[in-house]
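1. sequence plus predicted model, see below.
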Amino acid sequence: MDYALHEVLEVQEMTAFKTVCLTKSKTMKALVSDPQLKAIMQHDVDISTRQLQEFASILSNAKH
């Protein structure tokens, strides 16, 4: 699919942001002792991982 340059750049920015979120959640989850907070962080890890896979798919299909 043909995407405009600004669209590709937006997806790249979102990918960078979600990568930071994923890294932070994974790191902090190891330090958390509260089970509820740990479950919320694991949920965020799962969602962020799925979103990054979707962003990768979009970027791989974008014509440069």
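-> That came through, no problem.

2. every contact and neighbour count from this point should use C-alpha atoms.
-> OK.

3. tell me which element Gln12 is part of?
-> In the assignment (DSSP states H and E), Gln12 maps to helix 5-29.

4. what packs against that helix?
-> helix 35-61 (3 or more Cα pairs under 8 Å, 6 or more residues apart in numbering; DSSP states H and E).

5. show me what the helix it packs on is packed against.
-> helix 5-29.

6. would you mind listing the buried residues in the helix it packs on?
-> Residues of helix 5-29 classed as buried: Val8, Val11, Gln12, Thr15, Lys18, Thr19, Leu22, Ser25, Lys26, Lys29 (neighbour count, 16 or more other Cα atoms under 10 Å).

7. this is the other structure I want to compare:
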Amino acid sequence: MNYALHEVLEVHEMAVFKTTCLTKSKTMKALVTDERLQGIMQQDIDVSSRQLQEYASILSNAKQQ
């Protein structure tokens, strides 16, 4: 599938934002003492990691075309 330049840039922007969120969650999780909140943050870390892999795949496919 061919992507327009603005689409590639939007995915890149989402990846940058999600990377920032992931970094913050990983950092803050180490400082949190509440187990329930740590669990929520771990879920966010897992989901964010998966999303970043998907964004990387999209960007990789866009560069190959």
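-> Noted; the coordinates are in hand. Being a predicted model, the structure only gives us computed values, none of them experimental.

8. mind checking the TM-score on these two?
-> Here the superposed chains carry a TM-score of 0.96, computed using TM-score structural alignment, normalised by the length of structure 1; 64 aligned residues with a Cα RMSD of 1.0 Å.

9. hang on, the earlier thing: farthest pair within the buried residues of helix 5-29 of structure 1?
-> The span of the buried residues of helix 5-29 of structure 1, defined through Cα to Cα, is set by Val8 and Lys29 at 31.1 Å.

10. which residue comes closest to the residue nearest to the spatial centre of structure 1 once chain neighbours are left out?
-> For structure 1, Lys18 is the residue whose C-alpha lies nearest the centre (Cα atoms, centre = their mean; 3.2 Å). Closest residue in space to Lys18 of structure 1, ignoring its immediate chain neighbours: Ser48 at 6.2 Å, by Cα to Cα, 6 or more residues apart in numbering.

11. counterpart of that neighbour over in structure 2?
-> By TM-score structural alignment, Ser48 of structure 1 lines up with Ser48 in structure 2.

12. now do the contacts for its match.
-> Neighbouring residues of Ser48 of structure 2 by Cα atoms under 8 Å, 6 or more residues apart in numbering: Lys18, Thr19, Cys21, Leu22.

13. from Ala30 of structure 2, how far out is it?
-> 17 Å (Cα to Cα, to the nearest Å).
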